[in-house]
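Colleague: below: sequence and its predicted model.
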Amino acid sequence: MYVLMYEYEVDATRHSEFERVYGSAGDWADLFGKSPGYLGTDLFRRVDETADRYLVVDRWSSEQAFLAFKASFGGPYERFSDQTRGLYRTEVRLGALETGHF
């Protein structure tokens, strides 16, 4: 499995909209779901003093599956990325993890 992790800082007035778009049944998941290698998305919101921060975890069957998705859906991916950029203040890619290949 290949996992991508991102942290977002979201204005408190945009939490609901951000959760709708980035959640496990959200708009991003709908786009990713066009690929057979997509396994799902998990959305976490911090509950401490930094409650405006979210962690998004996208799961793919492999890095190759993610790259195949990007090759096939790169245009829609980039357009939707541009459209949703206003939902958050900051986006930080925390990294990619892989399991089962050691």
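Modeller: Cool, the structure landed.

Colleague: going forward, measure contacts between C-alpha atoms and count neighbours the same way
Modeller: OK.

Colleague: elements contacting the helix or strand hosting Glu19?
Modeller: Here Glu19 is covered by helix 15-22, with elements defined by DSSP states H and E. For helix 15-22, the helices and strands in contact under the criterion 3 or more Cα pairs under 8 Å, 6 or more residues apart in numbering; DSSP states H and E are helix 27-32.

Colleague: what residues sit buried inside the helix it packs on?
Modeller: If you call a residue buried by 16 or more other Cα atoms under 10 Å, then helix 27-32 has these buried ones: 27-29, 32.

Colleague: distance to Gly95 added to those residues, as TSV?
Modeller: As requested, those are arranged in TSV below (distance: Cα to Cα, whole Å):
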residue	distance to Gly95
Asp27	22
Trp28	18
Ala29	19
Phe32	18
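
Colleague: alongside the first one, take a look at this:
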Amino acid sequence: MHIILWEFVVPADARERFQQAYGPDGDWAQLFRRAKGYLGTELLHSDTAPEVFLTIDRWETASHFESFQRNFGREYRELDQKLEGISTSERKIGVFSAVDPI
């Protein structure tokens, strides 16, 4: 499994819209669902810092995500531009692979 983690800092007045856009049924997930290999998105909210959110996007493989980027790059950029400014900070934490049990 190919997992991409992002951290966002979201002002109080934008949190509802952010959750609608970045949640498991939000704007991003709807776009991702159009691609083969997308497994889902999870949105996490910090218990100690109310302005901090994490997103977890799951793909079957890195190749599936790369294919999504090639096939839906224009739509990705348009949505990214549409949602510009909804957060005050956006940081890609990293890309991870699930570890098979030993």
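Modeller: Alright, I've got the coordinates. Just so you know, these numbers come straight off a predicted model, no measurement behind them.

Colleague: what's the TM-score here?
Modeller: Structural agreement between the overlaid chains, expressed as a TM-score with TM-score structural alignment, normalised by the length of the first structure, amounts to 0.95; 101 aligned residues with a Cα RMSD of 1.4 Å.

Colleague: buried stuff in the helix holding Glu19 of the first structure?
Modeller: With burial defined by 16+ other Cα under 10 Å, the residues of helix 15-22 of the first structure counted as buried are 15, 18-19, 21-22.

Colleague: could you do stretch 59-78 of the first structure as well?
Modeller: Neighbour-count burial for stretch 59-78 of the first structure, counted by 16+ other Cα under 10 Å, picks out 59-63, 65-66, 69-70, 77.

Colleague: what's it aligned against in the second structure?
Modeller: Taken onto the second structure by TM-score structural alignment, stretch 59-78 of the first structure occupies residues 58-77 there.

Colleague: for that stretch, which outside residues touch it?
Modeller: Residues lying outside stretch 58-77 of the second structure but in contact with it, judged by Cα atoms under 8 Å, 6 or more residues apart in numbering, are 1-4, 31-32, 35-41.

Colleague: of the residues you listed, keep whichever come out buried.
Modeller: 2-4, 31-32, 35, 37-41.

Colleague: toward the C-terminus, what is the element adjacent to the lengthiest helix in the first structure?
Modeller: Selection of the longest helix in the first structure by residue count, based on DSSP state H, yields helix 63-84. Under the assignment DSSP H and E, the closest C-terminal helix or strand after helix 63-84 of the first structure is strand 90-98.
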